[in-house]
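Predicted model and sequence below, questions to follow.
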Amino acid sequence: MAVTLDDSFFQNPHAVYADLSRRGAVHRAQAWGGVDVWIVTRYAEARELLADPRLKKHGPTASSLFPPGNTTTIGTVLGDNMLFRDPPDHTRLRRLITAAFTARSVRGLRPAIVDIADDLLTTMSRQAPGRVDLMQSLALPLPIRVIGELLGVPPELRTRFSSLVIPILGSNLSDEVDHARIELTQLLQTIVAAKRTEPAQDVLGNLVHLRDDGDRLSEEELLGTAFLLIVAGYETTVNLIANGVLALLRNPAQMAALRADRSLLPAAIEEALRFESPLNTATVRYTDEPVCVDDVEIPAGELVLIALLGANRDERQFHDAGSFNVFRGDNRHLAFGHGIHHCIGAPLARMEAEIALDGLLSRFQHLELIEDEPLQYRSSTLIRGLLSLPISIGGRRPCRSGAG
């Protein structure tokens, strides 16, 4: 019998994945209100399939596999970018984007990220002691402001930019999303046009002028890539910060260890990525030919979801996988995917989360989860993200966090 990926699943996917994994690596499921899919829940099979060229990501073809009348679409907001492309198109686009999205350009954002985090934490500290929603106070605004820096959005346009991005990523109202998408496209076109006449050293400016043996991004690819950087850079980081803080709040001994030894921060970030991955599943793929998984044949032309949350808590790969442990070694999680579609923004997400957690622990001596009602997660097959994270803060420290 197919498992239904409905709201009860969204609120507690770990129990579903544990049950499925006990029975096998791949199962039939229904997602998005009745679309038949295959879901892969074990680590070894998930890692292998993430890099399997028989699983395709071409957006229009994947969309055609959805039943008529289903409102789920692929790539309409993201546009024309490498997320929904296969080689050789994906290879070309990733090469161009990697040349602009360099390690140096990411490192260069650190001072700005520290300043943004410090500004947000200072605003939070004015409410101490008291109650704040960490999502609204830190986890949501930090990445959107960093994306503004990444894309080189002029200061006078950043408030408008943020107001357009948020409904695209968080609204369930199709009219609101469509309106915001159109306006954001126009805003990005204006920014790109300005960068053509006045080159800038931000990532978008690099993409505008980058050439590789005469090759360059088309206007559609450029805008699609900007959308991709917005969506991928926002969702992953928001949920990494919030899910990581929640894990620490529920594991006080782990938080105490991290307060005492900040050299554990990188390992804590990796454990947060494993323990409560920002993405529930990888973006949808489809089989181009029959694929055998754990003695089960998935026919050609079938939609496949790879459960990153399930794989990252697979006891076959991780000892005591259901426990959060900042001392965990050899943490080869799949939170950022694997293979040619491994998240290009992973270093930036890690850096933002590290700065945010370091600043939060430095600024507040007291952090406590408020559980006067159950926490609610977004109703999403793709995203593992909280709607809110109410916490009590105290022990305000007025000095800068020193997170840089």
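Structure's in. What do you need?

alpha carbons only for contacts and neighbour counts from here, please
Will do.

Check which residues of the lengthiest helix in the chain are buried.
Longest helix of the chain, by residue count under DSSP state H: helix 219-249. Buried residues in helix 219-249, counting neighbours by 16 or more other Cα atoms under 10 Å, are found at 221-249.

Over to stretch 103-113?
Buried-residue list, stretch 103-113, by 16+ other Cα under 10 Å: S105, V106, L109, R110, I113.

contacting residues for P143?
G233, Y234, T237, V238, E352 (Cα atoms under 8 Å, 6 or more residues apart in numbering).

Run through the helices of the stretch 151-300 of the chain in chain order.
According to DSSP state H, counting those that start in this stretch, the stretch 151-300 of the chain carries its helices in the segments 158-170, 174-197, 203-209, 219-249, 252-260, 265-275.

right, and the ones you listed - which one's nearest A25?
Closest to A25 of those is helix 265-275 (Cα to Cα; 18.5 Å).

For the closest one, name the packing helices and strands.
helix 219-249, helix 346-363 (3 or more Cα pairs under 8 Å, 6 or more residues apart in numbering; DSSP states H and E).

In CSV, list those helices along with distance to D7.
Listed next are these as CSV, based on distance: least, Cα to Cα, whole Å:
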stretch, distance to D7
helix 219-249, 18
helix 346-363, 27
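
Next up, a structure to set beside the first:
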Amino acid sequence: MVDLEEFGEGFRKDPHPVYAQLRARGPVHRVRLPGPGPRQEVWLIVGHEQARAALADPRLAKDESKIGFIPLDEELIGKHLLVADPPQHTRLRSLIARAFTARRVEELRPRIQQITDDLLDVMLAQDRADLIESFAYPLPITVICELLGVPELDRTEFRKISNDVVVPADPEIMHNAFARLADYLDGLIEDKQGAGPGSDLLSELIRTTAEDGDRLSPDELRGMAFVLLVAGHETTVNLITNAVHALLTHPEQLAALRADMTLLHGTVEEALRYEGPVETATYRYAAEPLEIAGVPIAQGEWVLVGLAAADRDADRFADPDRFDIRRDTRGHVAFGHGIHHCLGAPLARLEARIALRSLVERAPNLALDGPPQEWLPGVLMRGVRSLPVRW
């Protein structure tokens, strides 16, 4: 048993040395997770090959209700993609996937660019700012809220609720946040149902009917709205912030990008590999006894796939602790792998590319204005609460 709490604040700031130590001893470990509340013990996968295999292994299930456990999000929000297995997962994903095709996402490019430009107009009129507060947060929250049809006046309150859901200070705060979010989503859906057909994605989901007449139930609609709203912006905030932080702490890589914008795609992919926005995938459990890399895992035991750990595995990526925007990053698992591969990955990539290009071009003297302020607690999200910058 490895107690991750024993590594202290250093693990929160930089977990990669700990993951490297674990990988040196093997790709799978029994760990006790850090954080508030009861300390949970799980199996943690830190090897790249084993992580990709686990992410696509149907024996590692997501629907915890099958083992008599109803997670808080499912209890208060409803069934959604992150807590469903086939055939239910297949059905839910098919009802939403058409909204995230490459063509539909590309159609959002002009609006994403306009939002980006407007935010930078305000931010760059000053001398310095918190990148998250001024840019990395408002960009994706505006995009996803406009996409889903969330009123602008609700977005400040929604941010606090979302933060308490993803990185809660304690279990009671998380419970209250889920309850408030469920009430909010019910009201939002009710308003849209009463207002008649709209052009936003949530209105489209309310109307969507598959060829066989299938459509989302009220609970499923609430669950889908939850996943799209929370996962649709929290991860992109961290992607943009972590990418900027990596560039500013590796000036030779930033100079290379400035000199050749064809490296933009590689920059985003390397940022995903080097310091992706999600540290571990959401929980899986063993639906039957199995072995991973020779380690026996009993039926019903919890398994976490370490995305950040896998993407720093030297067996897959040479010199993995080096940030290199020219690297071949194919095979990274920042967005997962298999049937649960992030549905919104094309949108997140597009937002990150537009954000980075615009920021680099419009702020040629961009620099850190102090260290990042507090890395997020827990092992789900990888990011900071603020990133002071100047230009």
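It's in. None of these values were measured; they are calculated from a predicted model.

sorry, back to before: which one of the helices of the stretch 151-300 of the first structure lies closest to T41 of the first structure?
helix 265-275 (13.9 Å).

how much does that closest one stray from the second structure?
Comparison of helix 265-275 of the first structure with the second structure after fitting gives an average deviation of 0.5 Å (mean Cα distance after the TM-score superposition for the first structure).

Show me what that helix is in contact with.
240, 243-244, 247, 258, 309, 312-313, 321-328, 331, 333-335, 350, 353-354, 358.

List the buried residues of that helix.
L265, A267, A268, I269, E270, E271, A272, L273, R274, F275.

Which member of the residues you listed is positioned nearest Q365 of the first structure?
Nearest member of the buried residues of helix 265-275 of the first structure to Q365 of the first structure, counting by Cα to Cα, is L265, at 17.0 Å.

Could you give me the buried positions within stretch 333-341 of the first structure?
Buried, per 16+ other Cα under 10 Å, within stretch 333-341 of the first structure: H333, L334, A335, F336, G337, H338, I340, H341.

Then stretch 1-13 of the first structure?
V3, T4, L5, D6, F9, F10, Q11, P13.

Okay, the fourth one and V37 of the first structure: tell me how far apart.
Spelled out, it's D6 of the first structure. Applying Cα to Cα, to the nearest Å, the value for D6 of the first structure to V37 of the first structure is 13 Å.

Find the residues that touch each one of these two.
In contact with both D6 of the first structure and V37: A31, using Cα under 8 Å, 6+ apart.

where do the strands sit along the second structure?
Using DSSP state E, the strands of the second structure run over 2-3, 28-32, 41-45, 60-61, 128-130, 284-286, 290-292, 295-297, 302-305, 367-368, 373-375, 384-386, 388-390.

can you redo those as a markdown table with distance to T90 of the second structure?
Shown next, in a markdown table, are the strands of the second structure (distance: least, Cα to Cα, whole Å):
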| stretch | distance to T90 of the second structure |
| --- | --- |
| strand 2-3 | 36 |
| strand 28-32 | 29 |
| strand 41-45 | 25 |
| strand 60-61 | 14 |
| strand 128-130 | 40 |
| strand 284-286 | 17 |
| strand 290-292 | 24 |
| strand 295-297 | 26 |
| strand 302-305 | 21 |
| strand 367-368 | 44 |
| strand 373-375 | 35 |
| strand 384-386 | 34 |
| strand 388-390 | 42 |
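
Figure out which of those strands is closest to V165 of the second structure.
Of the strands of the second structure, nearest to V165 of the second structure by Cα to Cα is strand 384-386, at 14.8 Å.

Which part of the first structure matches the closest one?
Per TM-score structural alignment, the counterpart of strand 384-386 of the second structure in the first structure is residues 386-388.

Repeat that for stretch 223-237 of the second structure.
Against the first structure, stretch 223-237 of the second structure falls on residues 224-238 (TM-score structural alignment).

The matching stretch vs the second structure, average offset?
Using mean Cα distance after the TM-score superposition for the first structure, the mean distance for stretch 224-238 of the first structure is 0.8 Å.

contacts for that stretch?
Taking Cα under 8 Å, 6+ apart as the rule, stretch 224-238 of the first structure contacts 77-83, 135, 139-140, 142-144, 147, 151, 165, 169, 188, 204, 278-279, 345, 349-350, 352-353, 383, 385.

just the buried members of these?
Counted by 16+ other Cα under 10 Å, the contacts of stretch 224-238 of the first structure give 77-83, 135, 139-140, 142-144, 147, 151, 165, 188, 204, 278-279, 345, 349-350, 352-353, 383, 385 as buried.

and R145 of the first structure, how far is that from G233 of the first structure?
11 Å.

can you tell me which residues contact the corresponding residue of the second structure for K56 of the first structure?
Aligned by TM-score structural alignment, K56 of the first structure pairs with A61 of the second structure. By Cα under 8 Å, 6+ apart, the contact set of A61 of the second structure is D85, R284, Y285, A286, A287.

Can you tell me the closest non-neighbouring residue to the third one?
Okay, so that is Y285 of the second structure. Closest residue to Y285 of the second structure apart from its sequence neighbours, by Cα to Cα, 6 or more residues apart in numbering: W302 at 4.4 Å.

re the thing from before, pick out the most distant pair among the buried residues of stretch 1-13 of the first structure.
Across the buried residues of stretch 1-13 of the first structure (Cα to Cα), the longest gap, 14.8 Å, separates V3 and Q11.

Which parts of the stretch 1-150 of the first structure are helices?
So, for the stretch 1-150 of the first structure - with DSSP H, counting those that start in this stretch - the helices run 7-11, 13-23, 43-50, 59-64, 89-100, 103-107, 110-125, 134, 141-151.

out of the ones you listed, deepest packed?
helix 141-151 (a mean of 22; mean count of other Cα atoms under 10 Å).
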